[in-house]
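In: generate a structure from the sequence data that follows.
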Amino acid sequence: MTNLIASLAEISDRYDAVFCDLWGCLHNGRTPFPAAVAALRAFREKGGQVVLLTNSPRPRSSVQAQLGGLGVPEDIWDDIVSSGDASQYALLSGAVGQRVHHIGAPKDEVFFTDLPGDAPDPAPITRVPLADAEGVVVTGLRDDQTETPDDYRATLLLMKAQGLPMLCANPDLIVDLGETRLYCAGALAQAYEAMGGTALYYGKPHPPVYDLARRRLSARTGRDDHAILAIGDGINTDVQGGIGEGIDTLFVTGGIAAHEFGPDPARPDPARLTAWLQEQRLSPTYAIPFLG
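Out: From the prediction side, this is the model:
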């Protein structure tokens, strides 16, 4: 049974670390949410560790720069772990071969340039045209402001004909930029799998990104027995991933699924929430309208 709460402070004493999603929980792609900033700051001031766990396809340093540009203060988090980080380790391990084709926006070029220095014996990676590729790395749509997955149907069919595996660096399907809904790399991976193609995932809800987050958390604290709370608005990423990891989850109802719970995102209808969660066959430990 999911417990609907009003603030993180109600339950924060039960945890010494949180894995907190970014888009939809801490910011909307344009500005940070003041209540979420205050909640995470209060958690840290009580001694808690805050790991920002995001499905961004870009590495930690790029995510940090983006947060700074949005005005998110650095005193509310201890570390950042991204799907891009985990996907880079997979790429350098040869998960989709050494000759790869990239699908994504120019802003995602950092995925190939800002590489982790601790990857064991990284494979040399060469970027090539699709016809010469052993695999494809998808960080997102080339122009998510105007394109949809339908624009990539011919490309995906060609990939399928060549038997190319896809490394999906962001499992999210959609994200809301202010009031605008945009498609993410996960939407292309979903379309590719529907054609019978193979897509590999390393972000939420899949284990590699959680393994990386736990390792970094343990490196900071010198222990590995943390009571962790996963926070997010993605039922099939944040919540499903947390449940799969055996950790408690806090579902933010006012994010991408807000329309499911009534006309006022600040006051989700408990009956509609319960029915919707039953349809999803997932039961977060807690739910909250907005992180605060």
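In: switch to C-alpha atoms for all contacts and neighbour counts from now on
Out: Fine.
In: which residue is nearest the centroid of the protein?
Out: Residue closest to the average C-alpha location in the chain (Cα atoms, centre = their mean): residue 55, at 2.1 Å.
In: nearest residue to that residue other than its sequence neighbours?
Out: Excluding the flanking residues, the one nearest residue 55 by Cα to Cα, 6 or more residues apart in numbering is residue 83, at 4.6 Å.
In: just checking, the one you found touches residue 57?
Out: Yes: applying Cα atoms under 8 Å as the test, residue 83 and residue 57 come out as touching, 5.5 Å apart.
In: who touches both of these two?
Out: 169-170 (Cα atoms under 8 Å, 6 or more residues apart in numbering).
In: on that earlier part again, let me see the contact set for the residue nearest to residue 55.
Out: 54-59, 169-170, 202-204, 209.
In: again, but for residue 76
Out: Neighbours of residue 76 in contact, by Cα under 8 Å, 6+ apart: 37, 40-41, 44, 50.
In: can you tell me how far the residue nearest to the centre of the chain is from residue 271?
Out: 30 Å (Cα to Cα, to the nearest Å).
In: repeat for residue 34
Out: From residue 34 to residue 271 the distance is 28 Å (Cα to Cα).
In: list the buried ones in the helix or strand where residue 88 lies?
Out: If you go by DSSP states H and E, residue 88 is part of helix 83-92. Within helix 83-92, the residues that count as buried by 16 or more other Cα atoms under 10 Å are 83-92.
In: now the second one, please; I'll put the structures next to each other:
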Amino acid sequence: MTPRIAGLREIADRFDAVLLDQFGVLHDGRTAFPGAVACVAALKAAGRRLAVVTNSGKGAGPNRDRLAALGFAPDLFDAVITSGDVCRGALAALPQSASVFVIARDGDRSALAGLALRETADPREADAVLLAGAEPERMTQDGYRALLAPAAARGAPLFCANPDLRMYVRGGTAFGAGAVARDYAATGAPVRWFGKPHPEIFAAALAALDTAPARAVMVGDSAAHDVGGAKLAGCAWVLVEGGVYAGAAQDVPESGGWAMASLAW
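Out: Have a look, this model is predicted:
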């Protein structure tokens, strides 16, 4: 059975750095979870280096702004590492003027800013697809399948900048961009994945904090993304049980980390 802790104070002195998931650990997209701001402040006061490591298709700037709006002072975090920024590095390697069909939340195009790429509104002519986020409030999963079918048929690679399978929506949870990308991959078309559990985002976070993997702990609510990615990176982990996957059956290892009900000091 996975060992349990009531708060991070029980293990904080074992680590130099703490990697924090965003959605489901710090907040639900609208409100900071009770005790989350106080916990982050206590970790900072205890001298821990802190990074938000988030499967967000947006860049660090918009995510810092959102965290600040929810009550997390900007100086609490030493780094904000997003899957969107990691994906942007791969997009930069596409041929100049390649056409990219973009799916994102809130009209965000930050992953393309400054790149010599051409956005297209027609998936039938796309050289590549950027999937930065899904909007299940606006389109069904079947709708996304139909929308992307022409791009998949011509073998356009899909860059998935947010591999989360579930996400918060008003009033509950729904499918995330990762589920859309999984459907695309099922057609046989190529998909490149960025973010947790893949190693690049953990390497970027550890480099930003100048911390060895063995001296860092990942705190997240997904056994597949946060725990699985931490294990691949050589980090310890804490699974928060009350996040996006609350109540869902998750395959949680019995060693290498801890479980806790919600983020607390």
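In: TM-score for these two?
Out: For this chain pair, the superposition-based TM-score is 0.91 by TM-score structural alignment, normalised by the length of structure 2; 262 aligned residues with a Cα RMSD of 2.2 Å.
In: circling back to that earlier point, please pull up the equivalent of the residue nearest to residue 55 of structure 1 in structure 2.
Out: Using TM-score structural alignment, the equivalent of residue 83 of structure 1 in structure 2 is residue 83.
In: ok, residue 165 of structure 1 next?
Out: Match for residue 165 of structure 1 (TM-score structural alignment): residue 157.
In: what segments of structure 2 are helices?
Out: Secondary structure of structure 2 by DSSP state H: the helices cover 36-45, 60-69, 83-91, 141-153, 177-186, 199-209, 228-233.
In: against residue 161 of structure 2, how distant is the residue mapped onto the residue nearest to the centre of structure 1 from structure 2?
Out: Using TM-score structural alignment, the partner of residue 55 of structure 1 in structure 2 is residue 55. Separation of residue 55 of structure 2 from residue 161 of structure 2 (Cα to Cα): 7 Å.
In: who touches both of those two?
Out: 83-84, 195.
In: of those residues, closest to residue 143 of structure 2?
Out: residue 84 (23.3 Å; Cα to Cα).
In: wait, what's in contact with that closest one?
Out: 55-59, 111, 132, 161-162, 194-195.
In: top of these by neighbour count?
Out: residue 57 (33 neighbours; other Cα atoms under 10 Å).
In: pretty sure that residue is touching residue 163, no?
Out: No: between residue 57 of structure 2 and residue 163 there is no contact under Cα under 8 Å: 9.1 Å.
In: tally of neighbours for the counterpart of residue 244 of structure 1 in structure 2?
Out: Aligning on TM-score structural alignment places residue 244 of structure 1 opposite residue 232 in structure 2. When neighbours are defined as other Cα under 10 Å, residue 232 of structure 2 has 14 of them.
In: all strands for structure 2, in order.
Out: 17-20, 49-54, 79-82, 99-103, 118-120, 128-131, 158-160, 166-169, 172-175, 191-193, 216-220, 236-240, 257-260 (DSSP state E).
In: what packs against the first one?
Out: Strand 17-20 of structure 2 sits against strand 49-54, strand 216-220, with contacts defined as 3 or more Cα pairs under 8 Å, 6 or more residues apart in numbering; DSSP states H and E.
In: mean deviation (superposed) between the last one and structure 1, please.
Out: Between strand 216-220 of structure 2 and the corresponding residues of structure 1, superposition yields a mean separation of 0.3 Å, by mean Cα distance after the TM-score superposition for structure 1.
In: which part of structure 1 matches that strand?
Out: Under TM-score structural alignment, the match for strand 216-220 of structure 2 is residues 228-232.
In: give me the contact list for that stretch.
Out: 15-22, 24-25, 238-239, 242, 247-252.
In: good, we can wrap up now.
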